[in-house]
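J.: structure for the following, please:
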Amino acid sequence: MKVLSLVFALLAGAALAAPETVKRPVGRPGSTAGGTHPLVLDGSGAIATPQRDPAAQAATRRGTAPTTSLRPQKRTRAVMRSARKHRKLREKGAVCGDTDIQGEIVGRVAGRISGCGLAEAVRVRSVSDVTLSQRSVMDCDTARALKSWVDQSVKPALRKQGGGVKGLRVAAHYACRTRNNKKGARISEHGKGRAIDISGFQLRDGTRITVLRGWTARATAQAMRDMHRGACGPFGTVLGPNADSFHRDHFHFDTARYRSGTYCR
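T.: A predicted model of the protein is given here:
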């Protein structure tokens, strides 16, 4: 009996000394769990907790960690070539430092009589994709004022008629003359390159609206008045059909400024 007791004691001791069996699989050195961190065994043979990259943790906290975008990374070559071509064409014809003002640089224009002429003239053919019926000589202040008027007044006023505005009918631009061509009168702002006269509008469907008829026509009277009123600000002087008999068939705009503000009739 004593011998049997001794045998059982030895077997029990051996069982206690046997290593613990790990039922979960242990990754091989260098393998990854979840595809992010290598499995590391600690001294006891258990899987050690992976250590995060301090730089990655900081990026996550800052919100600068890289994310996956569903948006295409690059535009096609054809699209890029088209965009470059369009940009070059617009930049080639841009004047006054604005690609929305298309034309050509004229430079100095000498007047045939005292008081006429301008130092830095441009010849404008379109503003904001609205074509002028004739290429018009003016200074850049006047060109920029014309663009502002087209963007802020003309396009909104005519957006529901005939598909919108396509062109402006120019009655006059630079001309070395006196006001209203009166003998002995002061030099007109037209003679200084600071004025333009608009006598009508062309719509995208081919319709033409004149100031002479459109000012009183039921379908266009409100649009005409909106455009006339909208020019008061971009331009220093605004004259229309109600100003006098000289302007019953066109709008006169110039960039002369007065201490009292814009003169608008």
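J.: CA only for contacts and neighbour counts going forward, please
T.: Fine.
J.: helices of the chain, start to end?
T.: Taking DSSP state H as the criterion, the chain carries its helices at 2-17, 54-62, 77-93, 140-149, 155-158, 211-214, 221-230.
J.: and for comparison, fold this next one:
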Amino acid sequence: MSRAVLSGLLLAALLAPAVPATGDASAPESSLFPHVRPSAPAALREVRASGSPLAAPVVAVSPRPPSRPEDVIARRVAAAVRLLPLRTGSAPVPDPAERAQVVLAASGAAVRLSPRPEPRPDGIGRARVLRASAVAQRTPAPLVTGKSGPICGDRAIRGETLAPIKGRLQACGVARPVRVTEVAGVPLTQGAIMDCTTAKALKSWVQGSVKPTVGRLGGGVASIRVIASYSCRTRNSRPGAKISEHGKGRAVDISAINLKNGVSLTVLKGWRDQFQGPLLRRMHAGACGPFGTVLGPDADRYHQDHLHLDTARHRSGPYCR
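T.: Below you'll find the predicted structure:
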């Protein structure tokens, strides 16, 4: 036997753990912990010091790099792919590793790190409130609610009878005022104070012009937006001018016709619109007759956003502009 082999056997015998010579009676009650294995450099120094030919150059083993996120995802996908049912038939079944690569490529799961959500900006709650208020401003004004019934001897006019109104200026006031909330089945966005003559003219206009002009467009007429009725003031609120028909309860200002689908035909934006304009102009013309005075955006700068309707009578007939 060669010297190298003998040296190797001797070293193995020295490093081997001792085996008890007794039988099962001398066996330990619990398993022994293995002795700590010497590190590779220390063992190599002992072998080299013994002069054994086994002291050959040892290649250091690089430590295993930590798992990358994409490697972990790849292993998980590979494990999931193995659980997927394999196709049967003439088509070849791909290797699980290949299937994992296909799934990874298709899903784009091989990312280094999951993106963290962006921090919530300050004041996000306030922004939502502002957006909600902006939507509320675009929403038609709420309709008048409350107890009301037929007034002015006409079941198509609903509202309530009021006490006589005395104006703070001479020639102002209404002897028999009413607050109108609905005419011809169409609600007003706010109660309009006027006399019964004006209330009946408003009903005739809505029934004979507004509703036929709109028809089924947008589901039909939902409400009429009223922005002014009785107000003790001069014409266009100019100092020294005559008392307005508003101060006598004979006028009402209409700014829009609200449709059931939420769209509003507004005088300010729709009068010169190619689609809404013809409808609003037809309603403007239809008011000329039931009312003695009809003023719109073409009249003057004071009526750019509404139709002024009043029951004043002129010797030359209705004044419509």
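J.: quick one on the thing from earlier: buried deepest among the helices of the first structure, which one?
T.: Neighbour counts (mean count of other C-alpha atoms under 10 Å) averaged over each of the helices of the first structure peak at helix 140-149, with a mean of 21.
J.: mind putting the helices of the first structure into JSON lines with distance to residue 240 of the first structure?
T.: Listed next are the helices of the first structure as JSON lines, based on distance: least, C-alpha to C-alpha, whole Å:
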{"stretch": "helix 2-17", "distance to residue 240 of the first structure": "110"}
{"stretch": "helix 54-62", "distance to residue 240 of the first structure": "61"}
{"stretch": "helix 77-93", "distance to residue 240 of the first structure": "31"}
{"stretch": "helix 140-149", "distance to residue 240 of the first structure": "15"}
{"stretch": "helix 155-158", "distance to residue 240 of the first structure": "16"}
{"stretch": "helix 211-214", "distance to residue 240 of the first structure": "9"}
{"stretch": "helix 221-230", "distance to residue 240 of the first structure": "7"}
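J.: which one of those lies closest to residue 175 of the first structure?
T.: helix 140-149 (14.4 Å; C-alpha to C-alpha).
J.: give me the angle between that closest one and helix 221-230.
T.: Calculated by axes from the mean of the first three to the mean of the last three C-alpha atoms, to 10 degrees, helix 140-149 of the first structure forms an angle of 140 degrees with helix 221-230.
J.: where in the second structure does helix 140-149 of the first structure fall?
T.: Aligning helix 140-149 of the first structure against the second structure (TM-score structural alignment) gives residues 196-205.
J.: residue 93 of the first structure versus the aligned residue in the first structure for residue 244 of the second structure, what's the distance?
T.: Counting by TM-score structural alignment, residue 244 of the second structure lines up with residue 188 in the first structure. Separation of residue 188 of the first structure from residue 93 of the first structure (C-alpha to C-alpha, to the nearest Å) stands at 29 Å.
J.: can you check residue 233 of the first structure too?
T.: Separation of residue 233 of the first structure from residue 93 of the first structure (C-alpha to C-alpha): 27 Å.
J.: likewise for residue 104 of the first structure?
T.: To residue 93 of the first structure, residue 104 of the first structure is 6 Å away according to C-alpha to C-alpha.
J.: residue 133 of the first structure now?
T.: Residue 133 of the first structure is 17 Å from residue 93 of the first structure, where distance means C-alpha to C-alpha.
J.: residue 80 of the second structure corresponds to which position in the first structure?
T.: Under TM-score structural alignment, residue 80 of the second structure pairs with no residue in the first structure.
J.: shouldn't residue 80 of the second structure be within a helix?
T.: Yes: checked against DSSP: H, G, I helix; E, B strand; the rest coil, residue 80 of the second structure lies within a helix.
J.: mind listing the strands for the second structure?
T.: Secondary structure of the second structure, counting by DSSP state E: strands at 149-151, 154-161, 165-166, 173-174, 178-183, 186-194, 221-228, 251-259, 264-266, 293-295, 307-310, 319-320.
J.: so for residue 5 of the second structure, which of those sits nearest?
T.: Among those, the nearest to residue 5 of the second structure by C-alpha to C-alpha is strand 264-266 (104.6 Å).
J.: much appreciated, bye for now.
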